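Visitor: I would like to see how this sequence folds:
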Amino acid sequence: MPLDPTLSAVELTRAICDVPSVSGEEAVLADLIENAVAGHQHLRVTRHGNTIVARTELGRDRRAVIAGHIDTVPINGNVPTRDVLVDGVEHLWGRGTVDMKAGVAVQLKLAVELADPALDVTWIWYDNEEVAASRNGLGLLAAEHPELLTGDFAILGEPSDGEVEGGCNGTLRVVVRTSGVRAHSARAWIGENAIHGAAPILARLAEYRPRDVEVDGLVYREGLNAVRITGGIAGNVIPDACEVEVNYRFAPSKSVEQAVEHVRSVFSGFPVEVTDASAGARPGLDAPLAQGFVAAVGATPRPKYGWTDVARFSALGIPAVNYGPGDPHLAHHDEERVPLAQIIAVEEGLRAWLTGGTGGAAGA
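Guide: Model prediction:
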């Protein structure tokens, strides 16, 4: 059944959530979104794989990029959606309601309805955000068609509780290794236990005190944590190797290189292998369009602790924020649910800014 952008944002959210689109299986939903935006004279539509781009070309002197991913983590009995009442507040429950199909629905509705926005807009719905970065539709688009991502300001519809979250922390994963000598566990003194050798690594992590770092007026919370530990080959063999995987979340004032240097210093004396790294994004709230946007939606900006695709825009020199309905704590949760009023409020906020209302894009 086709998506109908004339529905309310709540009902459109319901319709989009009821189309399963686990990462790698977004084709059906991408088809529906492409069909929903095709044929509107104010939009030029481009498809790249399962990523849909719809651009206005009105000759405005500024352009905003507004993007959202259409994939979800795996479904666990939480599709189709249903209405639920939580503490007297009406919610829409189900996979994707928070992360991030409510934001996608708001964007789709506004893309079709706003034929004459106060600035040019590039709307992007992309695939494979929840999996390996090499598959990320926005990243692939940036690599192959960067001209489609150009703009003066970007908004990512990630769940932010209807508030504005500026920038994001960077993330780094490393493996810290110890080595030993195999032996029969009945004669352990002949060998050297690599797992025991990892005790200083765990002690340093337990003693580590992460910093709160202020960046452009927002305070980001860092974190350094073991997320996996492996070692040993059998129940009667002293292990000769142990690996501790560590995740470092670092403030956007640090570069990836500085983050790597910091982690190596924490684990001085041990081999450290970097397995994954993504830079963060500064808040970008000093940009004129960002200031007008914050005023239009009536928000008090706060930091984004997790990594999001705002970092991709930041790497392109485009200031970007997160703004979408849904509590981030419920993203990927089996009780994922979004307040109906929050969907409506985000729609109203974006509409006010894009149409140049008080404090909106026209006055930025």
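Visitor: C-alpha from now on. contacts and neighbour counts both.
Guide: OK.
Visitor: tally of neighbours for E335?
Guide: The local packing of E335 (other C-alpha atoms under 10 Å) involves 14 other residues.
Visitor: who's in contact with it?
Guide: E335 sits next to 78, 93-94 when contact means C-alpha atoms under 8 Å, 6 or more residues apart in numbering.
Visitor: now do V310
Guide: V310 touches 154-156, 167-168, 281, 320-322, counting by C-alpha under 8 Å, 6+ apart.
Visitor: also R204?
Guide: In this structure, R204 makes contact with 266-267, judged by C-alpha under 8 Å, 6+ apart.
Visitor: can you classify the residue positioned nearest the centre of the chain as helix, strand or coil?
Guide: For the chain, T308 is the residue whose C-alpha lies nearest the centre (C-alpha atoms, centre = their mean; 3.0 Å). Recorded secondary structure, T308: coil (DSSP: H, G, I helix; E, B strand; the rest coil).
Visitor: which residues does the residue nearest to it when sequence neighbours are not counted contact?
Guide: Residue nearest to T308 in three dimensions, not counting chain neighbours: C168, with 6.5 Å by C-alpha to C-alpha, 6 or more residues apart in numbering. Residues counted as contacts of C168 (C-alpha under 8 Å, 6+ apart) are 251-252, 280-283, 303-308, 310-311.
Visitor: the nearest residue to E336 once chain neighbours are set aside: neighbour count?
Guide: Distance criterion C-alpha to C-alpha, 6+ apart; nearest residue to E336, sequence neighbours excluded, is L330 at 5.1 Å. For L330, the count of nearby residues is 16 (other C-alpha under 10 Å).
Visitor: same check, this time on D61
Guide: 9.
Visitor: for it, give me its contacts.
Guide: 119-120.
Visitor: and if you look at A188?
Guide: The contact partners of A188, by C-alpha under 8 Å, 6+ apart, come to I238.
Visitor: does it fall in a helix, a strand, or a coil region?
Guide: Per three-state DSSP, the local secondary structure of A188 is helix.
Visitor: for the comparison step, fold the sequence that follows:
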Amino acid sequence: MPELDLSLPSVDLTRAVCDIPSVSDDETTLADAIFAAVSALPHLDVVRDGDTIVARTQLGRAQRVVIAGHIDTVPINDNLPTRPVVEDGAQYLWGRGTVDMKAGVAVQLKLAAELVAPRVDITWMWYDHEEVAAELNGLTRLAANRPDLFAGDFAILGEPSNGQVEGGCNGNLRAIVRTRGVRAHSARAWIGDNAIHRAAPILARLADHTPEEVEVEGLVYREGLNAVRVSGGVAGNVIPDLCEVEVNYRFAPSRSIDEAVAVVERFFDGYEVEVVDLAGGARPGLDAPLAREFVAAVGAEPRPKYGWTDVARFSALGVPAVNYGPGDPSLAHHDEERVPVAQIDAVERGLRAWLSAP
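Guide: Okay, here's the model as predicted:
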């Protein structure tokens, strides 16, 4: 089993974590390494639930902060092992997971090992299956099995945020919009009814759509409604009787999940619509006292989080949560995924200073 040396600098630890492949559904090797590393730390109580690892200080502090990061990545595409690169004089670490979000995971592991007596009690979480459907998420399972582990006054997700604080997150909905027709031999197409052709107005409607910008508690969230997959047809000589357009809706955190479903159903009025994945957003949560202290301590200017993250899970449990991690979100899942070394160091310094302050 690979071993993780938590005494390494965060940049080197990032390389070590990234170079243990952990595509969703294949996180066990990395989870084993994390479990072994943190179980050796006497100041932490460690719990394992599947491939999710939780490590807690129990110092009797007046407040508790939850700091979490997912250990899975999207599929590898010739972008492992990691390697250092230099662009315009700046140092980067290149490779799958460096941005989303193993640099954040490495910083959390480093601090979990070294912050023996922090100013608040800390619950560290490293969890599986974030990059896939919401029902598979390790935090979903953990919340069902051990809801007590989510207790906290404030939560931080180490998702990539360019080393800035991103409050809340958009919600995420996926739906299948269907058109139906009649099969026929393609040599006699007039006998049938082409379901793929019937989908053309759906795509035109989406192409013409202008996403809304919605202000929530001082932060402006940009929504998105896009086709992400089209499928249909059974053979090269058969007129298709079914076409499915998969649509992804990113909706502002001011909308409830019921309101988001209603938006999609209205937009595709007249078509068959099936919602297949749905996760609510999270309001910024920056008015919580600990959140204000944290933002001031790291010297950040809060921004909105456009993508969905697990801050939504904590928000739903009444725990205000923000995103704070190294890496440019626009490079998440990119084949040229790379994180600035300076951001890894800066996030470590920011968290260490805040958590260590008297």
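Visitor: most neighbours, which of the contacts of E335 of the first structure?
Guide: Ranking the contacts of E335 of the first structure using other C-alpha under 10 Å puts G94 first, with 27 neighbours.
Visitor: leaving out the residues flanking it, which one is nearest to A9 of the first structure?
Guide: With C-alpha to C-alpha, 6+ apart, the residue lying closest to A9 of the first structure is V106, at 5.6 Å.
Visitor: now the one you found: how far from H145 of the first structure?
Guide: 25 Å (C-alpha to C-alpha, to the nearest Å).
Visitor: which of these two has more neighbours?
Guide: The neighbour comparison of V106 of the first structure against H145 (other C-alpha under 10 Å) goes to V106, with 27 against 13.
Visitor: quick check: the more buried one is in a helix.
Guide: Yes - residue state for V106 of the first structure (three-state DSSP) corresponds to a helix.
Visitor: wait, it sits on E347?
Guide: Yes - contact criterion C-alpha atoms under 8 Å: V106 of the first structure and E347 qualify, at 5.6 Å.
Visitor: shared neighbours, the two?
Guide: A9.
Visitor: let me have the contacts of C168 of the first structure in JSON lines, adding secondary structure and distance to V84 of the first structure as columns.
Guide: Shown next, in JSON lines, are the contacts of C168 of the first structure (DSSP: H, G, I helix; E, B strand; the rest coil; distance: C-alpha to C-alpha, whole Å):
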{"residue": "A251", "secondary structure": "coil", "distance to V84 of the first structure": "37"}
{"residue": "P252", "secondary structure": "coil", "distance to V84 of the first structure": "38"}
{"residue": "G280", "secondary structure": "coil", "distance to V84 of the first structure": "36"}
{"residue": "A281", "secondary structure": "strand", "distance to V84 of the first structure": "36"}
{"residue": "R282", "secondary structure": "coil", "distance to V84 of the first structure": "37"}
{"residue": "P283", "secondary structure": "coil", "distance to V84 of the first structure": "35"}
{"residue": "P303", "secondary structure": "strand", "distance to V84 of the first structure": "30"}
{"residue": "K304", "secondary structure": "coil", "distance to V84 of the first structure": "28"}
{"residue": "Y305", "secondary structure": "coil", "distance to V84 of the first structure": "29"}
{"residue": "G306", "secondary structure": "coil", "distance to V84 of the first structure": "28"}
{"residue": "W307", "secondary structure": "coil", "distance to V84 of the first structure": "30"}
{"residue": "T308", "secondary structure": "coil", "distance to V84 of the first structure": "28"}
{"residue": "V310", "secondary structure": "helix", "distance to V84 of the first structure": "31"}
{"residue": "A311", "secondary structure": "helix", "distance to V84 of the first structure": "34"}
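Visitor: so which of those residues persist in the second structure?
Guide: Counting by both residues aligned by TM-score structural alignment, their matches' C-alpha atoms under 8 Å, those that remain in contact in the second structure are 251-252, 280-283, 303-308, 310-311.
Visitor: circling back: dump the contacts of C168 of the first structure into a markdown table; add distance to E273 of the first structure as well.
Guide: Below are the contacts of C168 of the first structure laid out as a markdown table (distance: C-alpha to C-alpha, whole Å):
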| residue | distance to E273 of the first structure |
| --- | --- |
| A251 | 21 |
| P252 | 22 |
| G280 | 20 |
| A281 | 24 |
| R282 | 26 |
| P283 | 29 |
| P303 | 29 |
| K304 | 27 |
| Y305 | 24 |
| G306 | 22 |
| W307 | 21 |
| T308 | 23 |
| V310 | 26 |
| A311 | 23 |
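Visitor: nearest to V37 of the first structure, of those residues?
Guide: V37 of the first structure lies nearest to V310 out of those, by C-alpha to C-alpha, at 23.8 Å.
Visitor: ok, longest helix in the second structure?
Guide: Counting residues, the longest helix found in the second structure (DSSP state H) is helix 341-356.
Visitor: what does that one contact?
Guide: Contacts of helix 341-356 of the second structure (C-alpha under 8 Å, 6+ apart): 10-11, 91-93, 103-104, 107, 111, 115, 117-120, 162-163, 294, 297-298, 324-327.
Visitor: hmm, 6 Å instead?
Guide: For helix 341-356 of the second structure, the surrounding residues in contact (C-alpha atoms under 6 Å, 6 or more residues apart in numbering) are 91-92, 107, 118-119, 163, 297-298, 326.
Visitor: quick one on the thing from earlier: just the contacts of E335 of the first structure: which are in strands?
Guide: Within these, residues falling in strands by DSSP state E are W93.
Visitor: for the contacts of E335 of the first structure, give me JSON lines that also has distance to N247 of the first structure.
Guide: Listed next are the contacts of E335 of the first structure as JSON lines, based on distance: C-alpha to C-alpha, whole Å:
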{"residue": "N78", "distance to N247 of the first structure": "30"}
{"residue": "W93", "distance to N247 of the first structure": "31"}
{"residue": "G94", "distance to N247 of the first structure": "29"}
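Visitor: and E26 of the first structure, how close does it get to I16 of the first structure?
Guide: On the measure of C-alpha to C-alpha, E26 of the first structure and I16 of the first structure end up 11 Å apart.
Visitor: now swap in L289 of the first structure and tell me
Guide: Distance from L289 of the first structure to I16 of the first structure, by C-alpha to C-alpha: 30 Å.
Visitor: what does G68 of the first structure give?
Guide: Taking C-alpha to C-alpha, one finds G68 of the first structure at 13 Å from I16 of the first structure.
Visitor: looking at these two, which one has more neighbours?
Guide: G68 (29 against 24).
Visitor: now the more buried one: which helix or strand?
Guide: Taking DSSP states H and E as the definition, one finds G68 of the first structure inside strand 63-69.
Visitor: which parts of stretch 207-226 of the first structure are buried?
Guide: 213, 215, 218-226 (16 or more other C-alpha atoms under 10 Å).
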